[in-house]
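Trainee: The sequence and its predicted three-dimensional model are supplied below.
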Amino acid sequence: MITGKTKLLGIFGCPVEHSLSPVMHNSVFQKLRLDYVYLPFLVHPKEICQAVQSIRTLGIKGVNVTVPHKEKIIRYLDSVSEEAKRIGAVNTVLNKNGMLTGFNTDYYGFLESVEKHFSIKRKTAFMLGCGGAAKAMLFALLDSGIKTIYISDVEPAKSKELRKRSGSLSNIFVVDSGNIDVVAAECDMLINATPIGMKKGDGSPFNKKAIRPGCFIFDAVYNRKTLLSKYASDKNASYINGLEMLALQGAKSFEIWTGIKPPVSFMVKIIREELK
């Protein structure tokens, strides 16, 4: 039951109605009997400054941040954590007595989900997509001892900007669209950090010939069985989608807000049930 003492959390995004974060967090609050409620807030790009101010004004304990606000919100915060500063993107905000601090839990969610299945150190990876979540993935890979990372985006300027931001010019290389298949076929790990696969009828971000038998594939898409997952099975490649990453980054945000470690397996279960 919501009372005058109930603490408010939420998510800022545009669009936001598809988000599974409200049902995931509210289910955990109910399970642990915590007096919190988590709501989705549709925040248009031009309204992000006012939305951030509302966190202070309304006494919102914290928010998650999704597209298209992960980069732009930084300028309106009082401080950002070290990993968020390096990445240049925030997906979690904590309000502590009116002081707003930004964090990036995508970094931890990606790293923990991958390391359960694959050893990153001294491997080569190819990442398609260079948006907010991809930035977190890149720094997680670098910090885990990746040998070489190839990156590509439909907007070449994004790839170049991300490479420059990383500061690791010796082991990060931008690949143009015409060479993706050839380069990817030599990599130990393939990462889809694009939305390709989210919609019914979508193709695969990687062509089948780009998948080397035995390689490891991380697909950020989690809302449906993708063509990429079929290609992985056909080529005897290991494959995981972004569902565990979603739960793990959410768990990290939960801990930042409440000081409590939530049951991750329960969060995964809730997401799977919602996707049925």
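Mentor: Okay, I see it.
Trainee: only C-alpha atoms for contact and neighbour calcs from this point on.
Mentor: OK.
Trainee: Would you verify that residue 52 is located in a helix?
Mentor: Yes: Residue 52 sits within a helix when classified using DSSP: H, G, I helix; E, B strand; the rest coil.
Trainee: my guess is it contacts residue 78, does it?
Mentor: No: using C-alpha atoms under 8 Å as the test, residue 52 is too far from residue 78 to be in contact (10.7 Å).
Trainee: higher neighbour count, these two?
Mentor: Taking other C-alpha atoms under 10 Å, residue 52 and residue 78 do not tie; residue 52 has more neighbours (19 against 12).
Trainee: buried residues in whichever strand or helix holds residue 159?
Mentor: According to DSSP states H and E, residue 159 maps onto helix 156-166. For helix 156-166, the buried set under the neighbour-count rule, 16 or more other C-alpha atoms under 10 Å, comprises 156, 158-160, 162-163.
Trainee: Please apply the same query to stretch 203-210.
Mentor: Within stretch 203-210, the residues that qualify as buried are 204-206, 208, 210, counting by 16+ other C-alpha under 10 Å.
Trainee: again with stretch 185-192
Mentor: Buried, per 16+ other C-alpha under 10 Å, within stretch 185-192: 185, 187-192.
Trainee: isn't residue 174 right up against residue 162?
Mentor: No: using C-alpha under 8 Å, residue 174 makes no contact with residue 162, being 9.4 Å away.
Trainee: Could you pick out the longest helix of this structure?
Mentor: helix 243-258 (DSSP state H).
Trainee: Tell me which other helices or strands it touches.
Mentor: Where contact means 3 or more C-alpha pairs under 8 Å, 6 or more residues apart in numbering; DSSP states H and E, helix 243-258 is packed against helix 21-32, strand 92-96, helix 106-115, helix 264-275.
Trainee: okay, pairing it with this:
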Amino acid sequence: MKEKTFWADTEFFGLLGTPVRKSLSPAMHNANFRALGMNALYSPYEVDEESLPKVLPSLGALRFKGLNITMPLKQKIIPYLDELDELAELCNAVNTVYWKNGRLCGSNTDGIGFVHGLKEQGRYDPTGKHCLIFGAGGAARGVAFALCASGISTITLWGRASGHERIGKLASDLNAYRSGVCRIQSTEPGDLPKLFGESELVINSTSVGMTPETDATPFDTALLEPRHMVCDLVYVPHDTKMLREAEARGSRTLAGYWMTIWQGVEAFRRWTNREPNVEVMTRTILEHLTRREGTSR
């Protein structure tokens, strides 16, 4: 069947941030568009904080319907938006932008995507559990607030001393949202045995273990036990050293690409008010990860 393209009617979507060249979002979303028969195109754009004020106002006039936002713009874009949903306001970070009735709206689908993957693919209900999160950046904020909304009992934060202020700010914001949910914040390695002993759900939201530093782990995996559910937000490589060693110690695991897939699903829903082809999105991500990692090893 000959493919028809009506360029005047093409709807545009994109990813703003820097760097974006290695993102798998274009492949995932364009495969979904094709599967649904949409005349749409998703492209990555290298945009920094300085160029953002010039780029953003022009996109609506150029038939853009939705955007993903990545570092370093997840907070920098907020002043240019007309409206934020509750989770974006709580996180003070936006990863999804869409136009609604002439207004530019911001959402955060990272945490929603993580929790969906945790329940669906991880088959793990966070309700009533005690969670230990490594890191306090934008991804950690999205995940932490989504876990609060999903009924997590407590959240403990651990990070390097250089991130002390961010850890304190996230803890304060979490406790303002739900009193007492974040009782412990630490930057001391000596605290980790006790923290692991008190936690069931362990999440790495840092970049430790990401390509090319694939031999690193964010903590000593000897602290893990079979009762732990271990999640990595890193998705390149998809089988990080932390996850491999967690599995070897009998822990259950969840790979980072599931958050990538499900946050994309949630973003597509906000952009179009339609349901995506999740099977195609998942297959595309896995195919590209396998191909990319196969060529780099």
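Mentor: Yes, it's here. Bear in mind that the values here come from a model prediction, so they are computed numbers and not experimental data.
Trainee: What does the TM-score come to for these two?
Mentor: Here the TM-score for the pair of chains, by TM-score structural alignment, normalised by the length of the first structure, is 0.95; 276 aligned residues with a C-alpha RMSD of 1.5 Å.
Trainee: picking that back up, what is the helix holding residue 159 of the first structure packed up against?
Mentor: strand 172-174.
Trainee: for the helix or strand following the strand it packs on, packing partners?
Mentor: Helices and strands here follow DSSP H and E; after strand 172-174 of the first structure, the next one along the chain is helix 180-184. Counting contacts by 3+ C-alpha pairs under 8 Å, 6+ apart, helix 180-184 of the first structure packs against strand 124-128.
Trainee: average offset between the strand it packs on and the second structure?
Mentor: Superposed on the second structure, strand 124-128 of the first structure shows a mean distance to its aligned partners of 0.5 Å (mean C-alpha distance after the TM-score superposition for the first structure).
Trainee: Looking at the helices and strands packed on helix 243-258 of the first structure, which one is packed in the most?
Mentor: Ranked by mean neighbour count, these are led by strand 92-96 with a mean of 23 (mean count of other C-alpha atoms under 10 Å).
Trainee: Pull up the gap between the residue minimising distance to the centre of the second structure and residue 233 of the second structure, please.
Mentor: Compute the mean C-alpha point of the second structure, and by C-alpha atoms, centre = their mean the closest residue is residue 110, 3.8 Å away. From residue 110 of the second structure over to residue 233 of the second structure the distance is 10 Å, taken as C-alpha to C-alpha, to the nearest Å.
Trainee: which residues are in contact with both of the two?
Mentor: Residues touching both residue 110 of the second structure and residue 233 by C-alpha atoms under 8 Å, 6 or more residues apart in numbering: residue 259.
Trainee: ok now do the aligned partner of residue 223 of the second structure in the first structure, which residues does it touch?
Mentor: In the first structure, the residue paired with residue 223 of the second structure is residue 210, using TM-score structural alignment. Applying C-alpha under 8 Å, 6+ apart to residue 210 of the first structure gives the contacts 180-185.
Trainee: Buried ones from those residues, can you make that a PyMOL selection?
Mentor: Buried subset of the contacts of residue 210 of the first structure, written as a PyMOL selection, criterion 16+ other C-alpha under 10 Å:
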select buried, resi 180+184+185
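Trainee: Now that we have the contacts of residue 210 of the first structure, can you turn them into a markdown table and tack on distance to residue 239 of the first structure?
Mentor: Shown next, in a markdown table, are the contacts of residue 210 of the first structure (distance: C-alpha to C-alpha, whole Å):
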| residue | distance to residue 239 of the first structure |
| --- | --- |
| 180 | 19 |
| 181 | 18 |
| 182 | 20 |
| 183 | 19 |
| 184 | 15 |
| 185 | 15 |
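Trainee: of the contacts of residue 210 of the first structure, closest to residue 111 of the first structure?
Mentor: residue 184 (20.7 Å; C-alpha to C-alpha).
Trainee: Do I have it right that that closest one meets residue 148?
Mentor: No: counting by C-alpha under 8 Å, residue 184 of the first structure sits too far from residue 148 to count as a contact (11.8 Å).
Trainee: overlap in contacts of these two?
Mentor: residue 125.
Trainee: measure the aligned partner of residue 234 of the first structure in the second structure to residue 234 of the second structure for me?
Mentor: Mapped onto the second structure by TM-score structural alignment, residue 234 of the first structure lines up with residue 248. From residue 248 of the second structure over to residue 234 of the second structure the distance is 19 Å, taken as C-alpha to C-alpha.
Trainee: So for the two, which sits in the more crowded spot?
Mentor: residue 234 (22 against 14).
Trainee: which SSE is that one in?
Mentor: Following DSSP H and E, there is no helix or strand that holds residue 234 of the second structure.
Trainee: separation between the counterpart of it in the first structure and residue 147 of the first structure?
Mentor: In the first structure, the residue equivalent to residue 234 of the second structure is residue 221, according to TM-score structural alignment. Per C-alpha to C-alpha, residue 221 of the first structure is found 25 Å from residue 147 of the first structure.
Trainee: what's the answer for residue 200 of the first structure, then?
Mentor: The gap separating residue 200 of the first structure from residue 147 of the first structure is 35 Å, by C-alpha to C-alpha.
Trainee: Same question for residue 176 of the first structure.
Mentor: Taking C-alpha to C-alpha, one finds residue 176 of the first structure at 20 Å from residue 147 of the first structure.
Trainee: so what corresponds to residue 31 of the second structure in the first structure?
Mentor: Structural alignment (TM-score structural alignment) places residue 31 of the second structure against residue 27 in the first structure.
Trainee: next one: residue 17 of the second structure
Mentor: In the first structure, residue 17 of the second structure lands on residue 13 (TM-score structural alignment).
Trainee: Now do the same contact list for that match.
Mentor: 40-44, 65-69.
Trainee: Would you map the strands across the stretch 1-150 of the first structure?
Mentor: When assigned using DSSP state E, counting those that start in this stretch, the strands of the stretch 1-150 of the first structure occupy the ranges 7-13, 36-42, 62-65, 79-80, 92-96, 99-103, 124-128, 148-152.
Trainee: Of those, flag the one that's most buried.
Mentor: strand 62-65 comes out most buried of the strands of the stretch 1-150 of the first structure by mean count of other C-alpha under 10 Å, with a mean of 26.
Trainee: What's the separation between residue 74 of the first structure and residue 103 of the first structure?
Mentor: Distance from residue 74 of the first structure to residue 103 of the first structure, by C-alpha to C-alpha: 10 Å.
Trainee: what is in contact with those two at once?
Mentor: Common contacts of residue 74 of the first structure and residue 103 (C-alpha under 8 Å, 6+ apart): 80, 90.
Trainee: just to revisit the earlier point, what distance do you get for the closest residue to the match of residue 17 of the second structure other than its chain neighbours to residue 234 of the first structure?
Mentor: Using C-alpha to C-alpha, 6 or more residues apart in numbering and skipping residues adjacent in sequence, the residue nearest residue 13 of the first structure is residue 66, 5.0 Å away. Distance of residue 66 of the first structure to residue 234 of the first structure, given as C-alpha to C-alpha: 33 Å.
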